[in-house]
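[1] Sharing a model prediction with you, sequence too.
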Amino acid sequence: MAVSAFDLLDLDSLLTDEERDVRALVRRVADDRVRPYVADWYERGEVPVRDLALEFGKLGLLGMHLKGYGCAGSSAVAYGLACLEMEAADSGVRSLISVQGSLAMYAIWRYGSEEQKQCWLPGMAAGELIGCFGLTEPDHGSDPAAMATRARRDGADWILTGGKMWITNAPVADVAVIWARAEEGVVGFAVPTDTPGFAAREVRHKMSLRASATGEITLDEVRLPEAARLPDARGLKAPLSCLTEARFGIVWGSLGAARDCLDTAIAYAGSREQFGRPIAGFQLTQAKFADMALELQKGYLLAMHLGRRHDAVGLRPEQVSAGKLNNVREAIAIARQCRTILGANGVSGEYPIMRHANNLESVLTYEGTSEIHQLVLGQQLTGLSAFAG
């Protein structure tokens, strides 16, 4: 009798009843609200962000790991499971949840004033307001310390000038968390997107994360009051801590894409006959399945360990780097291998595997490329930084 990959090691036994309930809820939402439509969204390069945000907000999925201000206050493991189940449907839709909760909301929750939190977080938790996180620039991706966006004082106000690129949710956002360099160092702002001088242009012709709204932000002498500055954000460590928060969700989410690819390939191999029998019965196919299932389970155990530590004592950035590096790298390898099992059908939009593989190309890069995470781990192992030479 066939079992699912996670059943091989009885990994469900690691979860609490509450965590299983969260997983079941998000899986049901993904099955009902995302899976039937996502292939069409992906093909058209459009996604109903606001409709989805409202539905996710009603279920408490936005900023679900934060406390107060309408947020659910769930455990890190529960949040990770939510990311896994949503990314099993699509990485781009999962990124809506991650950017909203772990980047935009987290930045305001962690570094904002009480007035900013009261102004933005309840509406964002409900999905009534959409947020984005502007750190990456056209010429500065892996090196945010070199950002060109500037913030200068003008009397009691601030003036922002510059641009951000590859910003998820930017085309539909109500508030943008923008990071800029000022005389005192890196500072952050909660910028209402209807502020004069702020513009967001949707990035078109993407071959990956097509079921996600991605934008380029232009800041043309955007005037903001002091009340828009995040008062507790001092230096580059502030935005980097937000990236660490978001990377944790990716550690889990990437496993969802990999699981969906493997489930699809196993089901396909069981019904696809060549040489008089199902291809699932061939030794080479079973060897592929065995190797992929092992990597998937090892990635899950790594994610679970990091999740339990996150809930108990917190995580160091390099620990999250280890999870992101391993799990995304293995997830994309699983997607590519599963594509080979489906043969030519593997590139068809009728099946989710090529869509997952294309999406994972972006997941491999954003929130820190594999090379950046290798250097983070290398610095921890050697005590020497290889980032500047």
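    In hand now; what should we look at? Numbering: from 1, shown residues only.
[2] Every contact and neighbour count from this point should use C-alpha atoms.
    OK.
[3] From Val47, how far out is Arg210?
    Look at Arg210 and Val47: by Cα to Cα, to the nearest Å, they are 8 Å apart.
[4] ditto for Arg223
    Separation of Arg223 from Val47 (Cα to Cα): 31 Å.
[5] okay, the two: which has more neighbours?
    Using other Cα atoms under 10 Å, the more surrounded residue of Arg223 and Val47 is Arg223, with 22 against 19.
[6] also this one, for the comparison:
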Amino acid sequence: MDPSDLADVLASVRTFIRNEVVPLEEKIDAEDAVPPEIVAACKAMGLYGFAIPEEHGGLGLSMTEEVQLAFELGWTTPALRSLFGTNNGIAGQVLITGGTEEQRRDWLPRLASGEVTASFGLTEADAGSDPSTLSTSARRDGTDWVINGSKRYITNSPLADVIMVFARTDPDAPGNRGISTFLVPAGTPGLGIGPRDHKMGQFGAWTADVHLDDVRVPADALVGGEDGLHRGFVTAARCLAHGRVHIAALCVGMAARLVQESVEFASTREQGGKAIASFQLIQGLIADSVTDHYAGRATVLEVARAYDAGTDRIQGPSAAKYFASEMVGRVADRAVQIHGGAGYMRGVPVERFYRDARLFRIYEGTSQIQQVIIARQALGKAARG
């Protein structure tokens, strides 16, 4: 994208978030829903397709451009980004990286416009960060595929129009081999969505279990066609690497908001007749958070550049996601501490962000999974004994 066009997009999103979304944060948290007018505005702004190629109706942002947008999105409740995150991220990337040209033409324009919402159906009760134990199965029946199994914590599944379902198509293949991906539209007989999960935080971002009971889909539902058979793990890995850089940037944006909340509170809250900002121990907490934010932002921008160059799409994304998700947790904790008792009260932004931030260390691969990926990339064969 032309730099001036990107600047316009970022400015528009910044204004929208700070003027329209931030005043609604408490309402979104209390009602566990994003108001329809905000959803409509996101569609009109092209946010449902920021990472989808221009030829398919999206904005076609590079990773370096996308993380700058995510910095802005991180300023407010994660529920906003969750509305369109799967379309651009882990679900949409399934088609961008692994779909046939026909599948891309059919689905991507509708994802980009927001006409269709997609979900990424990988996680199971016994197969989370490591999909090698995935048990959902798909077997051929004539020219169709029949899918059976269950998925857990699937983002946007209660409102999804299509779910990218990962299933084992070769039961004899070891580990992460023999897994394929299928496009399963909502309303397909045998596809069931459980009740919405009641989470610790990130209210307004909906997740639920997905159940597949003899779900029958045609041959063209296999992502990538016959060339995509048994390549589901490769597709998932690529999608998750993209998502990790994005989530890292989102954490940086949230850290920026937490720093501002901390600075504003410390500058106005008085103890003993003077602002607590004059206390050196408070200054130390804020200095640590400012430094964390700087480090996270620099890391994400460098990793995004390497991702765009194609020089690192494994270790860098994991390192960025690991550092930034842990970093924002520290910044959120300090923000609550700076606020004192007020920081523990509902209705105070830092209390809500403290709950929201905790999930970043879990999804798109836990911090422990990122450690394994980073170490194995650094150590090579030695890491495997």
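    Alright, I've got the coordinates. None of the values given here were measured: they were computed from a predicted structure.
[7] Work out the TM-score between the chains.
    Laid over one another, the chains give 0.92 as their TM-score (TM-score structural alignment, normalised by the length of the second structure), with 373 aligned residues with a Cα RMSD of 1.9 Å.
[8] can you list residues touching both of Arg210 and Val47 of the first structure?
    Common contacts of Arg210 of the first structure and Val47 (Cα atoms under 8 Å, 6 or more residues apart in numbering): Trp41.
[9] buried ones in stretch 31-43 of the second structure?
    32, 34, 38-39, 42-43 (16 or more other Cα atoms under 10 Å).
[10] same check, this time on stretch 144-155 of the first structure
    144, 147-152.
[11] and of the residues you listed, the nearest to Tyr37 of the first structure?
    The shortest approach to Tyr37 of the first structure among these belongs to Pro144, at 35.8 Å (Cα to Cα).
[12] Can you list the residue ranges for helices in the stretch 251-389 of the first structure?
    Assigned by DSSP state H, counting those that start in this stretch, the stretch 251-389 of the first structure shows helices spanning 283-312, 317-342, 353-365, 370-382.
[13] Counting by contacts, list what the second one packs against.
    In other words, helix 317-342 of the first structure. When contacts are defined as 3 or more Cα pairs under 8 Å, 6 or more residues apart in numbering; DSSP states H and E, helix 317-342 of the first structure sits against helix 237-271, helix 283-312, helix 353-365, helix 370-382.
[14] Then the first one?
    Helices and strands touching helix 283-312 of the first structure, by 3+ Cα pairs under 8 Å, 6+ apart, are helix 76-89, helix 237-271, helix 317-342.
[15] The longest one vs the second structure, average distance?
    Okay, so that is helix 237-271 of the first structure. When the second structure is superposed, helix 237-271 of the first structure averages 0.8 Å from its matched positions, counting by mean Cα distance after the TM-score superposition for the first structure.
[16] Which residue numbers in the second structure does that helix align to?
    Matched against the second structure by TM-score structural alignment, helix 237-271 of the first structure falls on residues 234-268.
[17] tell me the contacts of the equivalent of Ile338 of the second structure over in the first structure?
    Superposed on the first structure with TM-score structural alignment, Ile338 of the second structure falls opposite Ile341. Applying Cα under 8 Å, 6+ apart to Ile341 of the first structure gives the contacts 265, 269, 285.
[18] Going along the chain, name the strands of the stretch 1-150 of the second structure.
    In the stretch 1-150 of the second structure, the segments counted as strands under DSSP state E, counting those that start in this stretch are 118-121, 137-141, 144-155.
[19] Check the offset of the next helix or strand after the longest one from the chain's centre.
    Meaning strand 144-155 of the second structure. Moving toward the C-terminus from strand 144-155 of the second structure, the next helix or strand (DSSP states H and E) is strand 162-168. Strand 162-168 of the second structure sits 17 Å away from the centroid of its parent chain (Cα atoms, centre = their mean, to the nearest Å).
[20] List the buried residues for strand 162-168 of the second structure?
    Neighbour-count burial for strand 162-168 of the second structure flags 162-168 (criterion: 16+ other Cα under 10 Å).
[21] Equivalent analysis for stretch 188-198 of the first structure, please.
    Buried, per 16+ other Cα under 10 Å, within stretch 188-198 of the first structure: 188-193, 198.
[22] quick one: which of those residues is nearest to Leu315 of the first structure?
    Nearest to Leu315 of the first structure out of those is Gly188 (Cα to Cα; 23.2 Å).
[23] Show me what that closest one lines up with in the second structure.
    Match for Gly188 of the first structure (TM-score structural alignment): Thr181.
[24] ditto for Cys71 of the first structure
    Using TM-score structural alignment, Cys71 of the first structure sits opposite Gly58 in the second structure.
[25] show me what contacts its match?
    46, 48-52, 109, 112-113.
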